[in-house]
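Enquirer: Sequence isn't available, so here's the structure alone:
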């Protein structure tokens, strides 16, 4: 079975690696994909670890996990990646995350901002255009 993030590798070969190493990814896209898989699996600790300290919603962790478990995740669709490579310090990833909520299909469309500090990528939040 393909990884939850849409990669053709298995979860064990793909996002689980990052879930077990505290999010040490080479690119912003890898972090974005692993965070999507963490939402699918409701891994709140991982979502907090990989969210930059300046924007981390620690007080909302329980609510985020509860919501992630309450929906049925369908798929991740990557639309655009700008920078965010191993040589970069910043990057953005634009995506659609499809899910069912109470039987209705919905989508999260976001352009996410990422920053690399101490050789580790972090999710900052919505990117400003």
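Expert: Yep, that arrived. None of these values were measured; they are calculated from a predicted model. Residues are numbered from 1 along each chain as shown.

Enquirer: use CA for all of it now, contacts and neighbours both
Expert: OK.

Enquirer: Quick one: name whatever helix or strand follows the helix or strand containing residue 32.
Expert: When elements are defined using DSSP states H and E, residue 32 is found to belong to helix 28-40. As assigned by DSSP H and E, the chain's next helix or strand after helix 28-40 is helix 44-49.

Enquirer: In contact with the residue lying farthest from the centre of the chain: list those residues for me.
Expert: What lies farthest from the middle of the chain is residue 103; by C-alpha atoms, centre = their mean that is 23.4 Å. By C-alpha atoms under 8 Å, 6 or more residues apart in numbering, the contact list for residue 103 is empty.

Enquirer: Residue 89 and residue 118 touch, don't they?
Expert: No. Counting by C-alpha atoms under 8 Å, residue 89 does not reach residue 118; the two are 9.8 Å apart.

Enquirer: Compare neighbour counts for the two and give me the winner.
Expert: residue 89 (18 against 6; other C-alpha atoms under 10 Å).

Enquirer: Below is an additional structure, to be compared with the one above:
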């Protein structure tokens, strides 16, 4: 069984797919974060767009989401910290790093995301810091462990070309 892209030890069908298809609603802010990351991985642009609070969506467009989703190879989601965001909360914060490859470079997106419940459903609201940082990772050697956490060498995993 291949694990869900969100990192949980469940299959995509058992984990994030029901959220993305609208069959289930994420119970926690972290579940919403994981399902949004997975939607980026599998190219479900509508889900990413529709789970962004319309009041804070601003100029975000589906084309922008689609471009980032398709132009990157998503490798791993790392949840760093979750503050509140439980079933009985109305707001929560999820800090994460999303690792990806773009044009042969391994990068990560690090953010503290604010989620709010709107009409009983979790929505991405904003990032806590004013700057969303996309940082270049240290250059990974071909024989170094792969940053995706597979335990394989980079050249035998995400570094295969």
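Expert: Happy to help now that I have it. All of these numbers come straight from a predicted model, not from anything done at the bench.

Enquirer: List the TM-score for the superposed pair.
Expert: The TM-score (TM-score structural alignment, normalised by the length of the first structure) is 0.94; 129 aligned residues with a C-alpha RMSD of 1.6 Å.

Enquirer: and the helix holding residue 32 of the first structure, what does it pack onto?
Expert: Helices and strands touching helix 28-40 of the first structure, by 3 or more C-alpha pairs under 8 Å, 6 or more residues apart in numbering; DSSP states H and E, are helix 15-20, helix 44-49, helix 61-70, strand 72-83, strand 90-101, strand 120-126.

Enquirer: mean shift of it relative to the second structure?
Expert: Compared with the second structure after fitting, helix 28-40 of the first structure deviates on average by 0.3 Å (mean C-alpha distance after the TM-score superposition for the first structure).

Enquirer: Just to confirm, what residue range of the second structure does that helix align onto?
Expert: Aligned using TM-score structural alignment, helix 28-40 of the first structure spans residues 29-41 in the second structure.

Enquirer: ok, now how distant is the spatially closest residue to residue 108 of the second structure that is not a sequence neighbour from residue 84 of the second structure?
Expert: Spatial nearest neighbour of residue 108 of the second structure, excluding adjacent residues (C-alpha to C-alpha, 6 or more residues apart in numbering): residue 99 at 4.2 Å. According to C-alpha to C-alpha, to the nearest Å, residue 99 of the second structure stands 24 Å off from residue 84 of the second structure.

Enquirer: Those two: who's more crowded?
Expert: When residue 99 of the second structure and residue 84 are compared for neighbours, residue 99 comes out ahead with 21 against 17, by other C-alpha under 10 Å.

Enquirer: any idea of the angle the helix holding residue 32 of the first structure forms with strand 120-126?
Expert: 70 degrees (axes from the mean of the first three to the mean of the last three C-alpha atoms, to 10 degrees).

Enquirer: mind listing what's buried in stretch 7-19 of the first structure?
Expert: 11, 14-16, 18-19 (16 or more other C-alpha atoms under 10 Å).

Enquirer: and it, how far from the chain's centre?
Expert: Centroid separation between stretch 7-19 of the first structure and its chain, computed with C-alpha atoms, centre = their mean, to the nearest Å, is 13 Å.

Enquirer: top strand in the first structure by residue count?
Expert: As assigned by DSSP state E, the longest strand anywhere in the first structure is strand 104-117.
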